[in-house]
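Engineer: dropping the sequence and predicted coords here.
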Amino acid sequence: MQPATATDLTRRLAVEQSGSRLPSLAAGVVRDGELVWSGARGTIDGRRTGRDADEHTQYRMGSITKTFIAVAVLRLRDEGKLDLADPLERHLPDTSIGDVTIAQLLSHAAGVQAETDGPWWERTQGGPWRSLVDQLGRRHPAGRLFHYSNVGFGVLGELVSRLRGTSWSRVVAEELLEPLGMDRTTKRPVAPHAHGLAVHPFADVLLTEPEHDGGAMAPAGQLWTTVHDLARWAAFLGGRTGDLLDPETLAEMCRPLVVVDVPGAPWTGAHGLGVQLWNTDGRRFVGHGGSMPGFLAEVRVDVETGDGVVVLTNSTSGLTRSFAADLLDAFVTAEPRLPSTWQAGDVAPEVFELVGHWYWGSATFELHAMDDGWLRLAPASGGGRTSRFRPDGDGRWVGLDGYYNGEPLVAIRRPDGTVSHLDLASFRFTRTPYDPAADVPGGIDRAGWH
C-alpha cells in the first residue's frame, strides 16, 4: 500500500472515532488474502489512561458469528450428513418449527421469531437448549418473506452440535478457527480485550454493558475476534477457503436468496445462506454486520475482487452506518487493481468454429471463447441474457449463470459435420436471422423477408 493511501485511511478512522464519539475503533483492509492496512484509535475502556486498542485487541463480533455457523452447516451438507431442503424435524425432532427447512433458517426465510420471548437475551444470562425450545414460535409462514431471526441461528447452532456430537463452539474452533490461524477468536473474551460500553447521547460519559454466555442463543452472536483474525475470515469469504470449503459451496452461500425489502425504498440488500449481500452501484459485496450491547462490527468483501474491510468498535451505537463501505471504497479508489495481463491461449477447433455472431430470431448475440474451453453468450447490445457455459461432453455445454444457468447448449451439426445451429433450452440460435435451413420452431413464412 502506498504511504499516502495508508495516511488517508488512518485519517478517516481518526475522524470517525472522534466525530462519532467511539471509545475505540479498529479497522483493516484486505487484498489478495492479506491484511494490507490496519489502524486503531482510542482505548479499550474509553478512558484517557486506558490501554490503546490495536489490531490484536479483541472485540465482540456479534452476528458475524452467524457466518461461521453457516459454514459449519454447509460443511455438514457437503459431507452428506444433511440436505438444505431437509425439514428441521429430520435432525431436531423436539421443536414446534419442525417443518421449516435448513435453507430457510440460513437465509432468514423460515418466518421464525426474531428474538426470544423472555428478557432481552443479549443482556441476560443464556439458558440451555430446552429453554429455547419452549419459546420457539413463528411470526410468518415459512418461505414467504425475509424476517431476520436470531432465534433461527440458535437453532442452527444446536443442529451443528447434534450432528457433530460436540458443542458448536468446539466445531467452529477445530474446523475453522484453528486451520485459519485465528487464534485470537474465542467464545468469551481473552485479554487484551475491549470493554463493552454505551456512550451517553448528551454527555461524554460511559456505561459498562454486561457480558455473559448466551447459552442456546450464543450461536447468534457470541464470538470475540480481532482485526487481525477477522481479516483472515474476510479472505476466506473472498475465496481463500483452502481445503476447508469447496469454492462452489462458497459461491452457493453468496447467492442472494431473500431480498431485504423495506417499504418505500429501493432494495439494495439480500441474504444468502448465512451471509448478507449488498448491491452497490453494480458491485456485489458479501459479509455480515454485528451488533451486541457494547459492540458494533462489520466484515464486507467485494465478491468479484476479494478486496475486503473489517471494522470493530466497543460502543453500543454511534458508528456511521456507511463507514466500512466508505473505507473500502477509499482504498479501492486510491489503489485500483491492475487488469490482468492479456495473453494468447489455445482454443480447440470444435470451440473456435462456434464463436462469432448468432441470432435468436432477429436479435443479435455474440459467442466468445473463454479459458478452458468455456463459452460466453451475450446480446450484442449488452446486458440481457448473458451466460457462461462449460463443456459437458459430446458437443454439449451447460449454463453456469444468468437465465441459462443449468440449461443445456447443444451444437446441432449437418450430415457433413458442420454446425447448422445451436439449440439452447429449446431456443434456436442461427448464423443468420431466422435461417430457413436451421429448422426454426414454428417454421418460416414462405414469403421470407419482405
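Structural biologist: Alright, I've got the coordinates.

Engineer: CA atoms for contacts and neighbours, from now on please.
Structural biologist: Noted.

Engineer: quick check: Trp358 is in a strand.
Structural biologist: Yes. Under DSSP: H, G, I helix; E, B strand; the rest coil, Trp358 sits within a strand.

Engineer: pull the longest helix from this structure.
Structural biologist: In terms of residue count, the longest helix belonging to the chain (DSSP state H) is helix 3-19.

Engineer: starting at the chain centroid, how far to the helix or strand following that helix?
Structural biologist: Of the helices and strands lying after helix 3-19 in sequence (DSSP states H and E), the nearest is strand 24-31. Distance of strand 24-31 from the chain centroid (CA atoms, centre = their mean, to the nearest Å) equals 19 Å.

Engineer: show me what the helix or strand following strand 24-31 is packed against.
Structural biologist: Later in the chain than strand 24-31, the nearest helix or strand by DSSP H and E is strand 34-42. Contact analysis of strand 34-42 by 3 or more CA pairs under 8 Å, 6 or more residues apart in numbering; DSSP states H and E lists helix 3-19, strand 24-31, helix 227-237 as its packing neighbours.

Engineer: give me the contacts around the next helix or strand after the last one.
Structural biologist: The first helix or strand that comes after helix 227-237 along the chain, using DSSP H and E, is helix 247-253. Surrounding helix 247-253, the residues in contact under the criterion CA atoms under 8 Å, 6 or more residues apart in numbering are Leu74, Leu237, Gly239, Thr241, Gly272, Leu273, Gly274, Val275.

Engineer: tell me who's in contact with the second one.
Structural biologist: Read that as Leu237. Residues in contact with Leu237, defined by CA under 8 Å, 6+ apart, are Leu250, Val286, Gly287, Val301, Gly306.

Engineer: below is an additional structure, to be compared with the one above:
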Amino acid sequence: MTSPFAELLPSTRRSLLYRVATAQSEGRTPSLVAAVVRDGETVWTGARSCVDGHAPDADTQYRIGSITKTFTAVLVLRLRDEGLIDLGDPLEKHLPGTGVGDVTIAQLLGHSGGLAAETPSPWWERTPGTLRPGLADVLGERPQVHPVGRRHHYSNPGYTLLGSLVEALRGESWEAVLQRELLDPLGMGCTSAQPQAPHAGGWAVHPWADVLLPEPSEDLGLMAPAGQLWSTVGDLGRFAAFLAEGDDRVLCAASVREMRTPSVPAEAGDWDSGYGLGLQLVRRDGRTLVGHGGSLPGFLAGLWLSVEDGVAAVVLANATSGPLVGTVASDLVRIVAEAEPRIPEPWRPLPEVDHGLLELTGLWYWATTPYGLRLAADRGLELRPLNGNGRGARFRAEPDGSWTGLDGYYAGESLRVVRRPDGSASHLDLGSFVFTREPYDPSAGVPGGVDPEGWRGM
C-alpha cells in the first residue's frame, strides 16, 4: 500500500516491499510495518502479516520503547530554549535530593553521566511501575558505575531523571506536557502513553519452533520517559520530518540540529556511531543517519533519518527479538536515496549585490596554502582550501560585521576583516590565523613578520 503522496518509481516501491517482506519472514515476527518519508511527506508504507486479522497500516499502534527518549529530550530542550535551565546546570539545581545531583542535564541527555544502564531488580520492562514508586527505587544503592562525563554509557534511569525534571519545572505530569507541547502541535494523534485501538499485541517467538507466547504490557510508571510510548509509522514519519527541519511550534531548527550533533566521544573502537542529545548517530552505507531504536518485551522499533538525502524510514514489529528493525530502516533509506537521489534545488543568483562583500571573494592564503572565499546567501561566507589540504568552513554573518563559523574546525570561531586606513581589506583574521591576498604578504601584519629579503632560491 502507498500513501496519497506516493511519487516513488514502481521499481523502488517493489525493492522496499521486498526488503520488508524479507525482514518479516526471516525475522519470524507476527507482523511488521514500515514507512518512508521524503522531504517531509510519507511517500510509502508497507506491511507484512496481520494484526487482529487485518494487515497493519500507518495508523496501527506498536510500542516504540526507547524512541520515547527522543521525545523526552525535545521537552528538555524546550525548557532550555525558554531560559528555565542551562544544559550545563547540575541536576541538583532543579531536582534536588536525587543523590546524583552533580550530573549535568547535558550529560543525562547524552548518556555520559556515569549512571547505571538499568534499575535494580526486578527487570523494569516486564514488571509494573508501581514496584518503583520513587527515584530512589529507580536509581538503587549504586546509581553511578562510571566517573561523571568520562564515557558514553547508555542509561535508562537517566531519562527517568529527565522526565522528573520536566515534571518539576512544568508542575504537571510528563505525559500531559508531552501531549500539549509536542504531540498536539505536530498532529501526532495516534501516539499515546497507553495503547489505543487499533494496536498490535506483543509476542515472544520461540527460538526453535514457530510458536508464540504473549508478552505482558506494563505501565512503566516513573520509567515512562525512557520507554513508555505507543505510536504508529504515520506519526513517527511526522516526527522524523520534525527531526529534519524543526518546527517553531515545538523546537526551532537550530535546537534540533544541536540534538543531532555528537555530545560525547564514541566508545573506543566504535567510530561509526555516537550519541547526540536524545538521538543516536551512525554511519552506514557512506551516509550519516540520526534517529533512535527501541525495544520492549514484545516489540521492536527503529527510526533513521538521512538529513542530507531528505529521506527517513520507520520500522515497527511486534516480537521481542528477531528482525533487525534498525538495519531494515537504514536499508529502506539507502534504497530510496540510491534509486532516486535527491534533485538539487536550481541555482539562482543572489537577489542583490553587496559590493563590499564581493570585494572579499576569491583567492586568499593561509601561509602558503591557497583558499577560495565565496559569497553565500544571507551575507554568509564559505572558505575552502583549493588543494584539498586544510580546514574549511561556512560562516554566518553577525550584526557587528564579523562572521561566525558554522562547522568543522572553525565552528563557533570568529572571522573578521582587518582593513587599511583607506578602507580596503588588508587581511582576514580567523581565530588569530591571518589570511592574506599573497602568500606571506609583508604589508598584512603576518605574526612573526616576513623576512625583508623576501622569496629566494636555494
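Structural biologist: Noted; the coordinates are in hand. Keep in mind it's a predicted model, so treat the numbers as computed, not measured.

Engineer: returning to what we had before: what about the longest helix of structure 1, how far off from structure 2?
Structural biologist: On superposition with structure 2, the mean distance recorded for helix 3-19 of structure 1 (mean CA distance after the TM-score superposition for structure 1) is 1.6 Å.

Engineer: that helix aligns to what range in structure 2?
Structural biologist: Taking TM-score structural alignment as the measure, structure 2 aligns residues 10-26 with helix 3-19 of structure 1.

Engineer: contacts for the matching stretch?
Structural biologist: By CA under 8 Å, 6+ apart, the list of residues contacting stretch 10-26 of structure 2 reads 30-34, 44, 46-48, 322-325, 328, 331-332, 335-336, 339-340.

Engineer: counterpart of Leu84 of structure 1 over in structure 2?
Structural biologist: Looks like Leu84 of structure 1 aligns to Leu87 there (TM-score structural alignment).

Engineer: surely its match meets Arg80?
Structural biologist: Yes. Leu87 of structure 2 is within contact range of Arg80, at 6.8 Å (criterion: CA atoms under 8 Å).

Engineer: before we move on, the earlier item: most neighbours, which of the contacts of helix 247-253 of structure 1?
Structural biologist: Within the contacts of helix 247-253 of structure 1, most neighbours by other CA atoms under 10 Å means Leu273, with 29 neighbours.

Engineer: rewinding a little: and among the helices and strands packed on strand 34-42 of structure 1, the most buried is which?
Structural biologist: Burial of these is given as mean neighbour count (mean count of other CA atoms under 10 Å); strand 24-31 ranks first at a mean of 27.

Engineer: compared with structure 2, how much does that strand deviate?
Structural biologist: Counting by mean CA distance after the TM-score superposition for structure 1, strand 24-31 of structure 1 comes out at 0.5 Å.

Engineer: quick one: list the elements packing against that strand.
Structural biologist: Using 3+ CA pairs under 8 Å, 6+ apart, strand 24-31 of structure 1 is in contact with helix 3-19, strand 34-42, helix 227-237, strand 308-313.

Engineer: these: which one's closest to Arg376 of structure 1?
Structural biologist: helix 227-237 (25.9 Å; CA to CA).

Engineer: the contacts of Leu237 of structure 1 into TSV, with extra columns for distance to Gly127 of structure 1, neighbour count and secondary structure?
Structural biologist: Output for the contacts of Leu237 of structure 1, formatted as TSV (distance: CA to CA, whole Å; neighbours: other CA atoms under 10 Å; DSSP: H, G, I helix; E, B strand; the rest coil):
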residue	distance to Gly127 of structure 1	neighbour count	secondary structure
Leu250	32	19	helix
Val286	32	27	strand
Gly287	29	27	strand
Val301	34	29	strand
Gly306	38	22	coil
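
Engineer: and these, which is closest to Val205 of structure 1?
Structural biologist: Distance to Val205 of structure 1 across the contacts of Leu237 of structure 1 (CA to CA) is lowest for Gly287, with 32.3 Å.

Engineer: pretty sure that closest one is touching Gly272, no?
Structural biologist: No. In this structure Gly287 of structure 1 lies outside contact range of Gly272 using CA under 8 Å: 10.0 Å.
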